[in-house]
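need the 3D shape of this:
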Amino acid sequence: MAIPGLRPEQADPREDNKFRPHVERLRHFAIYTLDISGHVQSWNTGAEILEGYRVEEIIGKHFSCFYTDEDIRAGKPEEQLKIATTQGQTTDQGWRVRKDGGRFWAEVIIAALHDAEGNLQGFSNVTRDIAGPKETEDVSRASDDYYRTLFANNPSMLFTLNAELAMLQVSPMGAQFLGYIPAELEGKSVLVLVHKDDSPSVAEQLRWCLKNPNQVHRLQFQIVRKNGSRVWVLEIAQAVYDAHGSLNILVVCQDISDLKQAEEEIQRLNAVLAVRAAELEVSNKELESFNFTVAHDLRQPLNILSLICQKIILKYDQDRVGESKADIESIQKVTLRMDKLIGALLDFSRIGYVEPLRVEVDLSKMAHEAVAELVQTEPERPMDFRIADGLKVYADASLLRLVLDNLLGNAWKYTREQEKAVIEFGVADIDGVPAYFVRDNGSGFVKEGADRLFVPFQRLPGAEKVIGFGIGLATVERIIRRHGGRVWAESELGNGATVYFTISATDATL
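Prediction:
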């Protein structure tokens, strides 16, 4: 991170190595940036040498780790950030701590960094070991050698550019990746490597770097290899001052071709899913239309047949109907049952595409209403209903009523043989989630059959004694799933059953 106003020492005139102007700024300084709370965001080579941390070890850590225990207890790190925030910059001299625990006497400059609107974005930190020229020379030499090694062997593509965007340096491995040697590229505009479609945006980004030397810029674009093949790269660029005070641009490019291919595949799959979703929506509408057709075309003949049976019984006297009356009544009962089955199937199908309309639902009140309707069908049955008060949930009221009708209706049917039936509706805490339940003391079922309860038309052994279609609990499961919850049952044969269900805060996408 280049710091506005900071100029490195002048280079040794005897040194004509082309790396020297860009390495000189690293010789004596640990330069890194912090976020607004003091956590390290970037880390240069000088910082690695001076402080002892590799970049992957220090990024994200709080910069107080460089201070002595005494300074930390005194709140010195936080105090320096406050001063830099209010005054723009603060300078301090004192002991600092390396990774290995060793101390060195340092001069530290912390400056606040702001965006174009003046909002605080973080801080730059420049630390220099001022223990003595010998230590400084050793650090500089190590920094020089280490930088050369990093530049030569770094697998990323590294470039330094001048203000005209000409390549001053190209890392050997970066040039090799592109099919060149460094000498073929150095001195040429970096834009010769950029695909023509991306060249204007890259040029604009690099010029913006020169205007904002205290900011890191990122951009994704395509570069062209010597053989003409294209590669997607992520570029990280920042303007820095060289030894003569001129602005250059440091650029790091990483190959992200695999990532872009994955993104393109995701986009392709999303497009396929969008098409299939549209097809599914059309199919659902067709199914809805079919359901109405079924309701009309199947129910109408059944209704006519039932009316004819009723007419025959009423029109003819007992003697003329004779023994056929029982058969006619059986036909009428069958037609009514088929009509109810069609209604149940329509409800089950409709739930698959009806979006839940969430409102506050008083489950306790709804359970009392459902129970009252059950009692009216057999008022003489001895029953003990236990309904918890104050149970409310945010859900679709009409769909939740179907849930309670089915669960309480099942409990009513499966307790028929009990001398005194007990049916309970309440809530329990299951793994921190409220689970509403209907519990009865009926016949129950074997544990191995619990999963079959929620499959359409799958009934447990012994269930044939109870009137039903085997679709009620499947309807419950579909409704609860549409509410983002789950439903399950627990039972032991002969010891009753409990059916639990949960309701999520958000609907499931089905």
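
every contact and neighbour count from this point should use C-alpha atoms.
Noted.

is residue 112 in a helix, a strand, or coil?
Using DSSP: H, G, I helix; E, B strand; the rest coil as the criterion, the local structure at residue 112 reads strand.

which residue packs closest to it, ignoring adjacent ones?
Leaving aside its chain neighbours, residue 112 sits nearest to residue 123 (4.5 Å; criterion: C-alpha to C-alpha, 6 or more residues apart in numbering).

pretty sure that neighbour contacts residue 113?
Yes: applying C-alpha atoms under 8 Å, one finds residue 123 in contact with residue 113, separated by 5.2 Å.

mind naming the longest helix for the chain?
Using DSSP state H, we find that the single longest helix of the chain is helix 257-315.

same for it, what does it pack against?
Contacts defined by 3 or more C-alpha pairs under 8 Å, 6 or more residues apart in numbering; DSSP states H and E place helix 257-315 against strand 230-241, helix 324-351.

rerun that using 6 Å as the cut-off
helix 324-351 (3 or more C-alpha pairs under 6 Å, 6 or more residues apart in numbering; DSSP states H and E).

what sits up against the very next helix or strand once past the helix it packs on?
Once the chain leaves helix 324-351, the next helix or strand it forms, by DSSP states H and E, is strand 358-362. When contacts are defined by C-alpha atoms under 6 Å, 6 or more residues apart in numbering, strand 358-362 is touched by residues 392, 393, 394, 395, 396, 397.

show me what contacts the last one?
Taking C-alpha under 6 Å, 6+ apart, we find residue 397 in contact with residue 361.

state the distance from it to residue 362.
Note on residue 397: its distance to residue 362, by C-alpha to C-alpha, to the nearest Å, is 9 Å.

returning to what we had before: surely the residue nearest to residue 112 is in contact with residue 34?
Yes: between residue 123 and residue 34 there is a contact under C-alpha atoms under 6 Å: 5.0 Å.

how far does stretch 379-394 stretch from start to finish?
32 Å.

what residues are up against the residue of the chain positioned farthest from its centre?
Residue distances from the centre of the chain (C-alpha atoms, centre = their mean) peak at residue 319, which lies 75.8 Å from the mean C-alpha position. Residue 319 makes no contacts at all, as judged by C-alpha under 6 Å, 6+ apart.

also this sequence, please, to line up against the first:
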Amino acid sequence: MFAALWIFFSDRLLISFADPATIARISTAKGLTFIAVTAVLLFLALNIVPPEEQWSAQPAEINIRTGPYRLLLAVLIPIIAFDLQWTFWAVISPYAWFLFFPAVFFSSWIGGLAGGMAATALSVSLVWFFFIPPQFSFTLEHPASIFSIGVFTGMGVLFSLIHERLRIAERKAADICFRCLVEQSLVGMYIVQKGFFHYVNSGFAEIFGYDSPAELIDLLPVRDLVAVEDRERVAENIRRHAAGEVTDMRYGFTGLRRDGSPIHIEAHGRAFSFNGKPAVIGIVLDVTERKQAEAKIHALNAELEHRVGQRTAELTAANRELDSFVYAVSHDLRAPLRAMSGFSQALVEDYGERLEGEARVFLDQITLAGRKMGELIDGLLTLSRSIRGELRCDTLDLSATAERLLAELSREEPERRVAWQVEPGLSAQGDARMIERVLYNLLANAWKFTARTAEPRIRVFAEADDGERLFCVADNGAGFDMAHAAKLFQPFQRLHRQDEFSGTGIGLATAQRIINRHGGVIRAEGSPGQGATFSFSLPLKSGGKGEQP
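Predicted coordinates for the structure are as follows:
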């Protein structure tokens, strides 16, 4: 802008003089003044940007490697300026450099040093040949033209150098920012070439116990930081990188700190060219703490497996003892019980007529107690079987099973009139024998506790609860107090007296254990005199009405 204004106003000043000698003196003074001002500006511009050695300890070359598209655009701008000036020369004349100063300025800004110098040379050639008298010739008829060409060339060089220095400054600023990030990083970064470190950051030196990177760069070979057992493998990985056999690689090895203590290292590397020769650049992570934590986890897992093995052995032994107990209950205890029941029955049949009063009552109590003892033994055996053995995965039609079980209960007590309703299409997956036992216990429970209800009703249905499918058995019988609901599923726990409702107190406990073995949950809701609802879930795929198992 300064050059354009200088030429514009100084040339208009020259037009006002008619004496050639005066014009020559003023042109000379104008040129010398412009050269002096340009020199001062050039000096200031080149010293505003610090020298490269102040930015980095490593020398850097002036960037003349502009991209081909930028260089092409830089050369194209003076051509556009020439086309415009040629078109409007009648208006612009005699200001030959009017459009070429901004053209060279933008060319150097876009194309850097190479683009600016090329645009300057092209602009001088075009203006000299087409616009400086005599036109269409490289001869000069006026001394002032030499000064104008020199001034323009100097400004073009100045623009190119300033923009190049600004590019260097920007690049160095980015370099400093990147170096700060690298040096402050806790991750170790390295460049390896021919088995030596050509660069490491502070994080790398700290990981291996050194005070500064200078103690490692170009001094220590890589192998000195690697445990003996891993040196060949690390050297082979570096060789494969350098040979181009692999581009990226990640591996672990045992490293050696300065004091000789081992550390676990995880290395990431990538092949690249450094100073025109193959090298490896990458990062290292100190994973010693992670490896120690993994070792602790492995030790804990091993201990846990050992404990599980012990518990399994103990459980196996307990199951064997339980099997022995069940065998004793089913055989050894039943034998004297059968004898007691048999003799008491024979006594009734043979001498019943002779027994009167309390004697007959005592005999009836013996018979009743024997029957009760038999029921308890059967209940214990059923409870034992519910927690042993493998589960099968069957598909059970709950609706059909419930209808059949209710019909059997009705045949056992034909004098009772109980209304029932079973939702059709209920199905579930699980051990069919065990699930049927659960359903029987719940239905028998409902049948028993509606005995004193005027219009007994039993309903079997399914409902959804928080995304879970529940199968329900509801009745309008005696019900229970929810404050004692936890006792319902404990063996031999009863909420009603024996003379009110008979039973062993094992049925609901057996049902709960079967459902728990299937991974489900059973719960009860009720109110005294208002009936009860027992619901259970089966996590295995189960269906309701209209669903397929």
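
and the TM-score between these chains?
Between these two chains, after superposing, the TM-score reads 0.67 (TM-score structural alignment, normalised by the length of the first structure); 389 aligned residues with a C-alpha RMSD of 3.6 Å.

how far away is the spatially most central residue of the second structure from residue 36 of the second structure?
Nearest residue to the geometric centre of the second structure (C-alpha atoms, centre = their mean): residue 290, 18.6 Å. Here the criterion is C-alpha to C-alpha. By it, residue 290 of the second structure lies 68 Å from residue 36 of the second structure.

where's residue 46 of the second structure relative to residue 520 of the second structure, distance?
83 Å.

now residue 482 of the second structure
Distance from residue 482 of the second structure to residue 520 of the second structure, counting by C-alpha to C-alpha: 21 Å.

what do you get for residue 504 of the second structure?
Residue 504 of the second structure is 24 Å from residue 520 of the second structure, where distance means C-alpha to C-alpha.

between these two, which has more neighbouring residues?
The neighbour count for residue 504 of the second structure versus residue 520, taken as other C-alpha atoms under 10 Å, is higher for residue 504 (19 against 16).

counterpart of the more buried one in the first structure?
In the first structure, the residue paired with residue 504 of the second structure is residue 469, using TM-score structural alignment.

pretty sure that match is in a helix, no?
No: secondary structure of residue 469 of the first structure, determined by three-state DSSP: coil, with no helix assignment.

burial count for the equivalent of residue 351 of the second structure over in the first structure?
Counting by TM-score structural alignment, residue 351 of the second structure lines up with residue 316 in the first structure. Using other C-alpha under 10 Å, residue 316 of the first structure has 11 neighbouring residues.

same check on residue 123 of the first structure?
The number of residues packed near residue 123 of the first structure is 27, by other C-alpha under 10 Å.

pull the contacting residues for it.
Per C-alpha under 6 Å, 6+ apart, neighbours of residue 123 of the first structure: 33, 34, 111, 112, 113.

the first one reaches residue 124, doesn't it?
Yes: under the criterion of C-alpha under 6 Å, residue 33 of the first structure makes contact with residue 124 at 4.4 Å.

related to what we said a few turns ago, tell me which of the contacts of strand 358-362 of the first structure is nearest to residue 29 of the first structure?
The closest of these to residue 29 of the first structure turns out to be residue 394 (C-alpha to C-alpha; 60.4 Å).

what do we get in the second structure for the closest one?
Counting by TM-score structural alignment, residue 394 of the first structure lines up with residue 429 in the second structure.

neighbours of the residue nearest to its match when sequence neighbours are not counted, how many?
Leaving aside its sequence neighbours, residue 429 of the second structure sits nearest to residue 395 (C-alpha to C-alpha, 6+ apart; 4.5 Å). By other C-alpha under 10 Å, the residues close to residue 395 of the second structure number 15.

residue 347 of the second structure versus residue 395 of the second structure, what's the distance?
Distance from residue 395 of the second structure to residue 347 of the second structure, by C-alpha to C-alpha: 49 Å.

ditto for residue 248 of the second structure
Distance from residue 248 of the second structure to residue 347 of the second structure, by C-alpha to C-alpha: 96 Å.

now do the same contact list for whatever residue of the first structure lines up with residue 337 of the second structure.
Using TM-score structural alignment, the partner of residue 337 of the second structure in the first structure is residue 302. Listed by C-alpha under 6 Å, 6+ apart, the contact partners of residue 302 of the first structure are residue 335.

same thing with the one 4 residues further on?
Residue 306 of the first structure is in contact with residue 332, counting by C-alpha under 6 Å, 6+ apart.

give me that answer again for 10 Å
Residue 306 of the first structure makes contact with 300, 328, 329, 331, 332, 333, 334, 335, 336 under the criterion C-alpha atoms under 10 Å, 6 or more residues apart in numbering.

residues contacting stretch 440-449 of the first structure, please?
384-385, 408, 410-418, 420-425, 453, 458-463, 489-499.

repeat that with 8 Å
If you take C-alpha atoms under 8 Å, 6 or more residues apart in numbering as the criterion, stretch 440-449 of the first structure is touched by 411, 414-418, 421-424, 460, 490-498.

which of those residues fall in helices?
Among the contacts of stretch 440-449 of the first structure, the members found in helices (DSSP H) are 411, 414.

ok, back up a step: measure the match of residue 351 of the second structure to residue 410 of the first structure for me?
As judged by C-alpha to C-alpha, residue 316 of the first structure and residue 410 of the first structure stand 39 Å apart.

returning to that earlier point: weed out the non-buried ones from the contacts of strand 358-362 of the first structure.
For the contacts of strand 358-362 of the first structure, a neighbour count by 16 or more other C-alpha atoms under 10 Å gives the buried set as 393, 394, 395, 396, 397.

of those residues, closest to residue 138 of the first structure?
Using C-alpha to C-alpha, those come closest to residue 138 of the first structure at residue 394, 69.7 Å.

so that closest one versus residue 357 of the first structure, what's the distance?
The spacing between residue 394 of the first structure and residue 357 of the first structure, counted by C-alpha to C-alpha, is 9 Å.

and for residue 392 of the first structure?
Look at residue 392 of the first structure and residue 357 of the first structure: by C-alpha to C-alpha, they are 15 Å apart.

any idea how many residues pack against residue 464 of the second structure?
11.

which residue in the first structure lines up with it?
If you follow residue 464 of the second structure across to the first structure using TM-score structural alignment, you land on residue 429.

ok, residue 534 of the second structure next?
Per TM-score structural alignment, residue 534 of the second structure is aligned with residue 499.
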